[in-house]
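Peer 1: Coordinates for the following, if possible.
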Amino acid sequence: MPILESLTNSSPLEILKNIVDVLLVWFVFYKLITIIKGTKAVQLLKGIFVILIVRVVTEYLGLNTLKWMMDQVLMFGFLAAIIIFQPEVRRALEQLGRGRLFARSAMQEEEERDRLIEAFSKSVSYMAKRRIGALISIEKETGLSEYIETGIAMNSNITSELLINIFIPNTPLHDGAVIVQRNQIAAAACYLPLSENPFISKELGTRHRAALGISEVTDAITIVVSEETGAISITSNGDINRNLSIEDFQKQLRLSWFGAEVEDTNTSFWKWRRRKDG
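Peer 2: Below you'll find the predicted structure:
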């Protein structure tokens, strides 16, 4: 085979250069995809791929008229792509000029983390002040699909306004848990398993028992706002951190969800840990 022969006849340095060349091309394509991700350009790219597939099929089947049409489309496609993708091209060039093109992924990830933490903090603070009960479970490694199926599918972006609106009393979705999956609200009004631990404090109601229950069978993080007291709690790995201030809530959520390091402060919240075998 020509490829094997060329590899055999190439020196180790040439092989290494070819490998680096291919990896760089893939990296450039990857960065371009991250730039247009979430924009209308994604749908347009799908259309271009369809045109390319049709062009190959017409060549194979000998459909000359359709082949000629596809050739014309591809001939002027480069100019059309520049016009259609003008906002994305301009944004990429601006980032390249600022030296931010290849640092974009890490920066976007950090910005998304901050946005999510801010959305949860605003919604939890609003509900705690007004004693609106809330139960929000965040999926990590262990899937929560079986619990998502018990609720109403949403597949919505996380915003503080939406979270608050879901848990407003006497609304269709307020009774049950919101489950967050892949940084989106996957479903609302979901049923979570109640903890069967006999040593749970009698002060804890159904929401807290459900939050502890899901933390005992999965690695999910669950946020609870008490309807009776407005107290904020977080459960994970069978543990519950109760009576959190907003500052402590933000730190605990960031640490549990993203594993981000936080400063060591003398927090005053009470931590309860489930006991085993008496």
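Peer 1: all contacts plus neighbour counts: C-alpha atoms, from now on.
Peer 2: Noted.
Peer 1: which residues of the stretch 101-250 of the chain fall in helices?
Peer 2: Along the stretch 101-250 of the chain, the stretches classed as helices by DSSP state H, counting those that start in this stretch are 104-129, 145-148, 160-167, 206-217, 246-258.
Peer 1: Between the ones you listed, which one is closest to residue 86.
Peer 2: Proximity to residue 86, assessed across the helices of the stretch 101-250 of the chain by CA to CA, is greatest for helix 104-129 (19.1 Å).
Peer 1: buried sites along that closest one?
Peer 2: For helix 104-129, the buried set under the neighbour-count rule, 16 or more other CA atoms under 10 Å, comprises 113, 116-117, 119-128.
Peer 1: Now the second one, please; I'll put the structures next to each other:
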Amino acid sequence: MPTKLDIALVYLRIFLDGFLIFIAVRRFISLSNDPRIIGAVIFFAILFFMNSFSKFFGLPATFWLSGKFIEYFLIIIIILFQPEIRRLILGIKLDIFRDDISKEVIEQLYEAVKGLSEKKEGALIVIERSVDTRTFVQGGKVLDAQISPEIILAIFNKQSQTHDGAMIIKGNKIHMISAILPISKTDDTIFGMRHKAGIGITEETDAVSIIVSDSGKISLANSGKILHDITPEVMRNKLYEILKPK
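Peer 2: Have a look, this model is predicted:
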């Protein structure tokens, strides 16, 4: 005869098991705004319900079919979400070590991008978040300098040797310049290499990128999607919305 303590321990294990699965799924979903992930989670929940329902009511065909889907679900997930899984394994950092961006930095970026747009100076600025971009970036020079509009304008000056490549913002500092980013797989022909690189890093990580074209147009990329030809004010508002600075 199980004691009350034994029963309590069983319920505690069930709770901890479910809680850990919830945390893992929530973390996985947070790495991408791709609606396929939500769809996959819902699909798995439906399969699990069908399997339990058919077992309880004695429906052998439904029980067998849903059981087979569940059995191979992990393989299907690995095939469908290779970039997200790679991001989770290779690039993720613990949130306790995450350097949150400040409101002052967003305002400095706003002033810098506004100046770059007015001067028609091309630029690519990446704001790192919880995923370490080092896994996905090639080359580059470590700078670790304080952020200011003057420094950013000087780095992306057309006459400067540091004009090409991306700037990586990490925490509240300019961590790296002249970095080479992964190119997006998008086949949209209206975007050049700078825009595709800006989109590409947001497909591989949860970073946000700001792209200024040589014509002065401003774009903002996040989660593989891009807002093209926006004003500096819209860019600033979107940064506040996405980054939630402290």
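Peer 1: Could I get the helices of the stretch 101-250 of structure 1 in TSV, plus columns for distance to residue 25 of structure 1?
Peer 2: Shown next, in TSV, are these (distance: least, CA to CA, whole Å):
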stretch	distance to residue 25 of structure 1
helix 104-129	17
helix 145-148	37
helix 160-167	40
helix 206-217	43
helix 246-258	31
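Peer 1: State the number of residues packed around residue 50 of structure 2.
Peer 2: 18 (other CA atoms under 10 Å).
Peer 1: Now do the contacts for it.
Peer 2: Contact analysis of residue 50 of structure 2 by CA atoms under 8 Å, 6 or more residues apart in numbering lists 62, 63, 66.
Peer 1: repeat that for 7 Å
Peer 2: residue 66 (CA atoms under 7 Å, 6 or more residues apart in numbering).
Peer 1: show me what contacts the corresponding residue of structure 1 for residue 125 of structure 2?
Peer 2: Under the alignment (TM-score structural alignment), residue 125 of structure 2 pairs with residue 136 in structure 1. With contact set as CA under 7 Å, 6+ apart, residue 136 of structure 1 has these partners: 177, 178, 179, 222, 223, 224.
Peer 1: Over in structure 1, find the residue span stretch 158-176 of structure 2 aligns onto.
Peer 2: Using TM-score structural alignment, stretch 158-176 of structure 2 pairs with 169-187 in structure 1.
Peer 1: What residues sit buried inside that stretch?
Peer 2: Applying 16+ other CA under 10 Å to stretch 169-187 of structure 1 flags 173-181, 183-187 as buried.
Peer 1: what does it rub up against?
Peer 2: Outside stretch 169-187 of structure 1, the residues within contact range by CA under 7 Å, 6+ apart are 135-139, 148, 151-158, 166-168, 188-191.
Peer 1: again, only using 8 Å
Peer 2: By CA under 8 Å, 6+ apart, stretch 169-187 of structure 1 touches 116, 132, 134-140, 144, 148, 151-158, 166-168, 188-192.
Peer 1: before we move on, what about stretch 15-23 of structure 1?
Peer 2: By CA under 8 Å, 6+ apart, stretch 15-23 of structure 1 touches residue 7.
Peer 1: Mind checking which of the contacts of stretch 169-187 of structure 1 are buried?
Peer 2: In those, burial by neighbour count holds for 116, 132, 134-140, 144, 148, 151, 153, 155, 158, 166-168, 188-192, counting by 16+ other CA under 10 Å.
Peer 1: Specify the local secondary structure of residue 63 of structure 2.
Peer 2: Three-state call for residue 63 of structure 2 (DSSP: H, G, I helix; E, B strand; the rest coil): helix.
Peer 1: any idea how far the residue nearest the centre of structure 2 is from residue 221 of structure 2?
Peer 2: In structure 2, the centroid-proximal residue (CA atoms, centre = their mean) is residue 206; its distance is 1.7 Å. From residue 206 of structure 2 over to residue 221 of structure 2 the distance is 10 Å, taken as CA to CA, to the nearest Å.
Peer 1: Same question for residue 21 of structure 2.
Peer 2: 30 Å.
Peer 1: Residue 179 of structure 2 now?
Peer 2: Remark: distance between residue 179 of structure 2 and residue 221 of structure 2 (CA to CA) = 17 Å.
Peer 1: likewise residue 8 of structure 2?
Peer 2: From residue 8 of structure 2 over to residue 221 of structure 2 (counting by CA to CA), the distance is 49 Å.
Peer 1: ok, now residue 107 of structure 2?
Peer 2: Distance from residue 107 of structure 2 to residue 221 of structure 2, by CA to CA: 18 Å.
Peer 1: Check residue 48 of structure 2 too.
Peer 2: For residue 48 of structure 2, the distance to residue 221 of structure 2 equals 36 Å [CA to CA].
Peer 1: Same check on residue 6 of structure 2?
Peer 2: In terms of CA to CA, residue 6 of structure 2 sits 53 Å off from residue 221 of structure 2.
Peer 1: Settle it for me: which of these two has more neighbours?
Peer 2: Shown here are residue 6 of structure 2 and residue 221; by other CA under 10 Å, residue 221 has more neighbours (24 against 11).
Peer 1: Counterpart of the more buried one over in structure 1?
Peer 2: Per TM-score structural alignment, residue 221 of structure 2 is aligned with residue 235.
Peer 1: Good, wrapping up.
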